[in-house]
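Visitor: Following is a predicted model, sequence given first.
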Amino acid sequence: MPEIVVPLTIRPLTHDDLPAMAWYGPPTALAAVAEAIDRAHRGEVDYLAVCPPSGRPVAVGGADYTKPPGAATIWQLSVLESLQSCGIGTLLIHALEDRIRARGLRWAELGVDINAARPQVLYERLGYTVSGSETASWNQESADGTVSLYETQVTLLRKDLQAVPEAPGES
């Protein structure tokens, strides 16, 4: 089968993008994204979209500069399910890391729900290492519109963005 290459652009997500993002989740999830866009306008976060030529987001995620001190938290990463495992998440994470470096910060952190271990493999491949764990909770909306509190343990991962990567074969 021939390979198809689709050019992707990375840009700030806007409120105008939200109607095209039903794939992201229920209305409460999109409301959280809308709040993140507002926070980006205030300079508290960067919130990016990865888009094919249509301009419609196929992946989104943010970097929060308000916590922890001296670092940024990468959060709300999501890739359209049919395009997962195509390298789009990696592209998005690298773009967020570039934004964090541009702010003069050395560290990027993120958390992974222990019930969703697959993303952790990606983050570790990208150089993130386990730095701890914590209890976390957030509102979750079911298919019938019921909102409930979801509580879980989160594995915390951290990456030094100033570290020089080892050359292949070094240990």
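Guide: In hand now; what should we look at?
Visitor: Only C-alpha atoms from now on, for both contacts and neighbour counts.
Guide: OK.
Visitor: so where does Val6 fall, helix or strand?
Guide: For Val6, there is no enclosing helix or strand under DSSP states H and E.
Visitor: what sits against it?
Guide: By Cα atoms under 8 Å, 6 or more residues apart in numbering, the contact set of Val6 is 52-53.
Visitor: Make sure Ser131 is actually in contact with Val154.
Guide: No. Using Cα atoms under 8 Å, Ser131 makes no contact with Val154, being 10.9 Å away.
Visitor: And those two? Which one has more around it.
Guide: Counted by other Cα atoms under 10 Å, Ser131 and Val154 do not tie: Val154 has more neighbours, with 19 against 13.
Visitor: what about versus this one:
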Amino acid sequence: MTEIRLHLSVRDLTDADLPACGWAGSPKHVRELAHQIRRAEAGEIDYLAVCTPIGVPVAVGGIDYAVKPGAGTLWQLSVHPALQSCGIGTLLIRSAEQRIGARGLTRAELGVEEGNPRARALYERLGYRAFGRELDSWDTEAEDGSLQRYETMCTLMRKDLT
């Protein structure tokens, strides 16, 4: 077996990154990332990209500071499918937690789809604990371009960052 080591960096997602983010979701989702970049530029959120040495994003995720008072809410966390289970999600989440702490906040929260046990196991390994459940929904784009409403039950999780 050959082992390859990549030196990854974490930085803010930029408009120039969007063409390389097709793996992160539907074309509609990638188009909406431009809106999230505008929110980040306004200081409302942080939207991070974990990048290879040549600057190509292999993981992305947001931190919203307006959802819960005193907390940063992680959302839209995604790692390139070919690179999952390589520690990149851990790097993304720890970097997000550092951003939350830099704003003087002491808690991170997130919702994980109940049908995604691998993600929940990662969050639990990183110290997140369940505290509730919540129905979540959003519009998704079908292959024919039509919009469909996606609904899912999420487990709410939090971590004390102090």
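Guide: Okay, I see it. On a predicted model such as this, the values are computed, not experimentally measured, just so you know.
Visitor: Post the TM-score for the overlay when you can.
Guide: Once superposed, the chains reach a TM-score of 0.96 (TM-score structural alignment, normalised by the length of structure 2), with 162 aligned residues with a Cα RMSD of 1.0 Å.
Visitor: And the strands in structure 2, which stretches?
Guide: Using DSSP state E, the strands of structure 2 run over residues 9-12, 45-51, 57-64, 71-79, 107-113, 129-141, 147-160.
Visitor: doesn't Thr152 make contact with Asn139 of structure 1?
Guide: No. Taking contacts as Cα under 8 Å, Asn139 of structure 1 lies outside contact range of Thr152: 11.7 Å.
Visitor: Which one's more surrounded, those two?
Guide: Set Asn139 of structure 1 next to Thr152 and count neighbours by other Cα under 10 Å: Thr152 wins out with 14 against 11.
Visitor: Now do Ala102 of structure 2 against Ala96 of structure 2, distance only.
Guide: Going from Ala102 of structure 2 to Ala96 of structure 2 by Cα to Cα, to the nearest Å gives 10 Å.
Visitor: And those two? Which one has more around it.
Guide: Taking neighbours as other Cα under 10 Å, Ala102 of structure 2 and Ala96 compare with Ala96 leading, 23 against 10.
Visitor: For the more buried one, give its distance to Ile45 of structure 2.
Guide: Distance from Ala96 of structure 2 to Ile45 of structure 2, by Cα to Cα: 11 Å.
Visitor: Please apply the same query to Gly87 of structure 2.
Guide: Distance of Gly87 of structure 2 to Ile45 of structure 2, given as Cα to Cα: 24 Å.
Visitor: So if I had to pick from those two, which one is more boxed in?
Guide: Set Gly87 of structure 2 next to Ile45 and count neighbours by other Cα under 10 Å: Ile45 wins out with 21 against 11.
Visitor: Return the residues in contact with that one.
Guide: Ile45 of structure 2 neighbours (Cα under 8 Å, 6+ apart): 36, 39, 62-65.
Visitor: Ignoring the adjacent residues along the chain, who's closest to Tyr47 of structure 1?
Guide: Gly62 (4.2 Å; Cα to Cα, 6 or more residues apart in numbering).
Visitor: Pull the contacting residues for that neighbour.
Guide: 36, 45-48, 74-77, 96.
Visitor: Can you find the partner of Leu80 of structure 1 in structure 2?
Guide: In structure 2, Leu80 of structure 1 lines up with His80, judged by TM-score structural alignment.
Visitor: thought that match was touching Ala24?
Guide: Yes. With contact defined as Cα under 8 Å, His80 of structure 2 and Ala24 form a contacting pair (6.8 Å).
Visitor: Mind listing the shared neighbours of those two?
Guide: With Cα under 8 Å, 6+ apart, His80 of structure 2 and Ala24 have common neighbours Ala59.
Visitor: Looking at these two, which has the bigger crowd around it?
Guide: With neighbours defined as other Cα under 10 Å, His80 of structure 2 and Ala24 compare such that Ala24 has more, 22 against 17.
Visitor: Report the separation between that one and Ala59 of structure 2.
Guide: 8 Å.
Visitor: where do the contact lists of those two overlap?
Guide: Common neighbours of Ala24 of structure 2 and Ala59 (Cα under 8 Å, 6+ apart) are 78-80.
Visitor: Dump these into CSV; add distance to Thr52 of structure 2 as well.
Guide: Output for the shared contacts of Ala24 and Ala59 of structure 2, formatted as CSV (distance: Cα to Cα, whole Å):
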residue, distance to Thr52 of structure 2
Ser78, 15
Val79, 13
His80, 12
